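[1] no sequence on this one, just coordinates:
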């Protein structure tokens, strides 16, 4: 076991010691202590193509930390054992700042897991383009929508890593069944359902935008979902600033979101609670019937209180954010991209492995995770919600668009958009005022 993985184990919080011990157990002697992975992931014959990398070290920097990092390292631990390579992973909570410091200081990691395509493009001059082999794996594994986000000025630099399905609305299947409610398929049906719930005496929506220094980001997802469903061309023009942020079509989309988010009858606790309610806990009242609906991504499946059964027939589950236009099949997504600053053979082999079906199938089984990698078996996912998300993400018929605020300049996507949403939902600004302020902040 590499030193990096041992350190990760020792640093694990007490609450996850058992899990961390499993993820970091000495693989040489205790295979029974490891996470369940497909048999082919443990067979060294499947790693012969990567050659003998004994003594080689590849460094990876990413924003993934804690338990999730341990689960990720577990998925590539067999690659390390079978090839002899050591992968030293470091997770940081200040990824954007750390990347800039390291690249400017000539100390870039061999590989970076970029959570934002726009951020990755800032470093294109320092990145190593994808080789023919990585390009072939990426083309085989992901749809053109995904490949476009790993491409800068026509050159592919990065294959995707994890993928999150963001266009989800959480609900209680039993509450729906008990009250005769049906999962809405269109926006109009969603509003009709919300009105019915109000008539039945419940405030239907639980909403929370509080997230420390990033307060407001859950609200940007709402608007992105609605703009995407108004039209993919409109969405693309918006995030690339081909049209202004305060274009009438975008203002109309914000106002459409406001039919839910600024409606006192709809919001559990009232609209003035939205900005102060932590997004992690926002959906919890669904469990006791306090509200019935909460919009959040697939990763929210890991945030429910201990003991919550997250399943199609469980305490909570999710359905897809309804479409506005008949025949559309869209999904707002997030994820990371595997980009390299080093062109050594060992780095190239790690890049190829991380783009492989072998790795993605193994990673599905080492902990809650979802992927858009074609060829994986969604049933390998460890939770029903990650299986559901992976089924959607690997469906080539689904049109995906990356989180809009992650594609916009940081001054907008990670600043004025966040604060603008809070001011708007709190009633301090109209949709048009909010949009105009954000437009004026665009670099």
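    Arrived safely, thanks for sending. In this text the structure is predicted, and so the values were computed from the model without any measurement.
[2] going forward, measure contacts and count neighbours with C-alpha atoms only.
    Noted.
[3] so which bits of the lengthiest helix in the chain are buried?
    Ordering each helix of the chain by length in residues (DSSP state H) puts helix 66-83 first. Buried residues in helix 66-83, counted by 16 or more other Cα atoms under 10 Å: 67-83.
[4] quick check: residue 257 vs residue 391, distance?
    Per Cα to Cα, to the nearest Å, residue 257 is found 27 Å from residue 391.
[5] pick out whichever of the two has more residues nearby.
    residue 257 (21 against 18; other Cα atoms under 10 Å).
[6] residue contacts, that one?
    Contacts for residue 257 (Cα atoms under 8 Å, 6 or more residues apart in numbering) come out as 222, 223, 226.
[7] and the first one, what does it touch?
    Residue 222 makes contacts with 257, 295, as judged by Cα under 8 Å, 6+ apart.
[8] in a helix, it, correct?
    Yes: the assignment for residue 222 is a helix, going by DSSP: H, G, I helix; E, B strand; the rest coil.
[9] show which residues not belonging to the longest strand along the chain make contact with it.
    Secondary structure of the chain per DSSP state E: the longest strand is strand 330-340. Residues from elsewhere that reach strand 330-340 (Cα under 8 Å, 6+ apart): 109-117, 120, 127-129, 150, 157-167, 224-225, 228-229, 323, 347, 351, 354, 398-403.
[10] and the residues you listed, which are buried?
    Buried among the contacts of strand 330-340 by 16+ other Cα under 10 Å: 109-117, 120, 127-129, 150, 157-167, 224-225, 228-229, 323, 347, 351, 354, 399-403.
[11] let's bring in a second one:
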């Protein structure tokens, strides 16, 4: 071996060592990078959530945005997804799971602490891919202390209604229709409709149960053109600086989830009371068949050990209990104790006992969910423009069914198997 060849060989070996060293250093640096988290909470809710995250002892970088779907899609397409995503849209998470984008959460939390319908939302897979880190109750109506309404359908003038949102306007209207379907047709039909059970062979959107619920809601809106018009231009949280719709508008009832308390402000929250929505809905006279519930679910887009550990700690009883105390939020973890106050106990009891069904639009495919939102807004717009004319509900439902059929053709193996608990 010539001296020149030896020197060349030594140079190549040294370069390889340096290259390997760079890889090792980069990998180690990657493990030390803060865990990136993408969520929907901004403002005061973001501050409260960061307080909980700091208590976990893991460096993090949180981004809160109302345009979460668009931001996440952009990051995924650019090859730089966040480590952790927290969102209510299980249907959207299911699509990412089908694309093999999500990492299993096996052994990172105890599914038995959550139970149905929270426990992996009944996925067909043997793995779990998301865990609820915050829970909220729906199928309830808020009213002011001392002004409990009678158990009968309430007129439009009584309702505080706002469709606006920073991210996806229209979802408060889907809550009304979902609740009407749930209370009238029961959890069985609700599950089939939400999951499109039977695929292209079934037409759930054009069924009598969905049509009748939609018609009842449109009939309520038709009682007042001005109220319908205001619903379109009103934010569901009320005006900035106000105390939510219930305590700042000339109305007495709000069909809103348990998260509405965060809009009211501390003093108003003390005077907010709740009751089951069933007897107050259009048509009334129905018993409570189940409660609609919703949650914010954490999922992993990376396999980083720090990100996995953050999920493990965030879903633990201790972290969930701390969040409940810091922000007054609710947990689907059965071991978390709510504050010893009447309203908190009522919410916690309904969240963890009795038939419960996940928000239908949250579990639907994103394309179907978005079409649902738009159809709700179009219904209100038509009623506001011509309250005495048919808002053409049949046409709206036929169009929704077409969107559902296309979505089913694109994905005929849904990741979710059930959305309702049986007890």
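    Received the coordinates, thanks. Quick caveat, the model's predicted, so the values are computed rather than measured.
[12] mind reading off the mean deviation between the longest strand of the first structure and the second structure?
    Here strand 330-340 of the first structure, set against the second structure after superposition, deviates by a mean of 1.6 Å using mean Cα distance after the TM-score superposition for the first structure.
[13] the second structure: matching residues for that strand?
    Mapping strand 330-340 of the first structure onto the second structure (TM-score structural alignment) gives residues 290-300.
[14] once you drop chain neighbours, what's closest to the most centrally placed residue in the second structure?
    Geometric centre of the second structure, nearest residue: residue 88, 2.3 Å, by Cα atoms, centre = their mean. Leaving aside its sequence neighbours, residue 88 of the second structure sits nearest to residue 296 (Cα to Cα, 6 or more residues apart in numbering; 4.4 Å).
[15] with residue 232 of the second structure instead?
    residue 163 (5.5 Å).
[16] number of residues surrounding residue 34 of the second structure?
    Using other Cα under 10 Å, residue 34 of the second structure is surrounded by 15 other residues.
[17] so what's it up against?
    58, 59, 60, 61.
[18] now for it: what does it line up with in the first structure?
    In the first structure, the residue paired with residue 34 of the second structure according to TM-score structural alignment is residue 57.
[19] ditto for residue 101 of the second structure
    With TM-score structural alignment as the criterion, residue 101 of the second structure matches residue 126.
[20] run a quick neighbour tally on residue 307 of the first structure.
    7.
[21] A helix includes it, no?
    No: using three-state DSSP, the assignment for residue 307 of the first structure is coil, not a helix.
[22] from residue 236 of the first structure, how far off is residue 187 of the first structure?
    For residue 187 of the first structure, the distance to residue 236 of the first structure equals 21 Å [Cα to Cα].
[23] can you map out the strands along the stretch 151-300 of the first structure?
    Secondary structure of the stretch 151-300 of the first structure (DSSP state E, counting those that start in this stretch): strands located at 151-152, 155-156, 159-165, 168-171, 294-295.
[24] how about those in JSON lines, adding distance to residue 240 of the first structure?
    Output for the strands of the stretch 151-300 of the first structure, formatted as JSON lines (distance: least, Cα to Cα, whole Å):
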{"stretch": "strand 151-152", "distance to residue 240 of the first structure": "13"}
{"stretch": "strand 155-156", "distance to residue 240 of the first structure": "18"}
{"stretch": "strand 159-165", "distance to residue 240 of the first structure": "21"}
{"stretch": "strand 168-171", "distance to residue 240 of the first structure": "24"}
{"stretch": "strand 294-295", "distance to residue 240 of the first structure": "25"}
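[25] which one, of those strands, ends up nearest to residue 364 of the first structure?
    strand 159-165 (9.6 Å; Cα to Cα).
[26] map residue 363 of the first structure across to the second structure for me.
    Under TM-score structural alignment, residue 363 of the first structure pairs with residue 323 in the second structure.
[27] cool, residue 271 of the first structure as well?
    Using TM-score structural alignment, the partner of residue 271 of the first structure in the second structure is residue 228.
[28] burial check on its match, number of neighbours?
    Neighbours around residue 228 of the second structure, by other Cα under 10 Å: 25.
[29] from residue 166 of the second structure, how far off is it?
    Distance, residue 228 of the second structure to residue 166 of the second structure, by Cα to Cα: 20 Å.
[30] returning to what we had before: what sits against the match of residue 271 of the first structure?
    By Cα under 8 Å, 6+ apart, the residues touching residue 228 of the second structure are 221, 222, 380, 381, 383, 384.
[31] and if you look at residue 405 of the first structure?
    Here residue 405 of the first structure is in contact with 220, 239, 412, 413, 414, 417 (Cα under 8 Å, 6+ apart).
[32] roughly how far does it sit from residue 416 of the first structure?
    10 Å.
[33] perfect, I'm done here.
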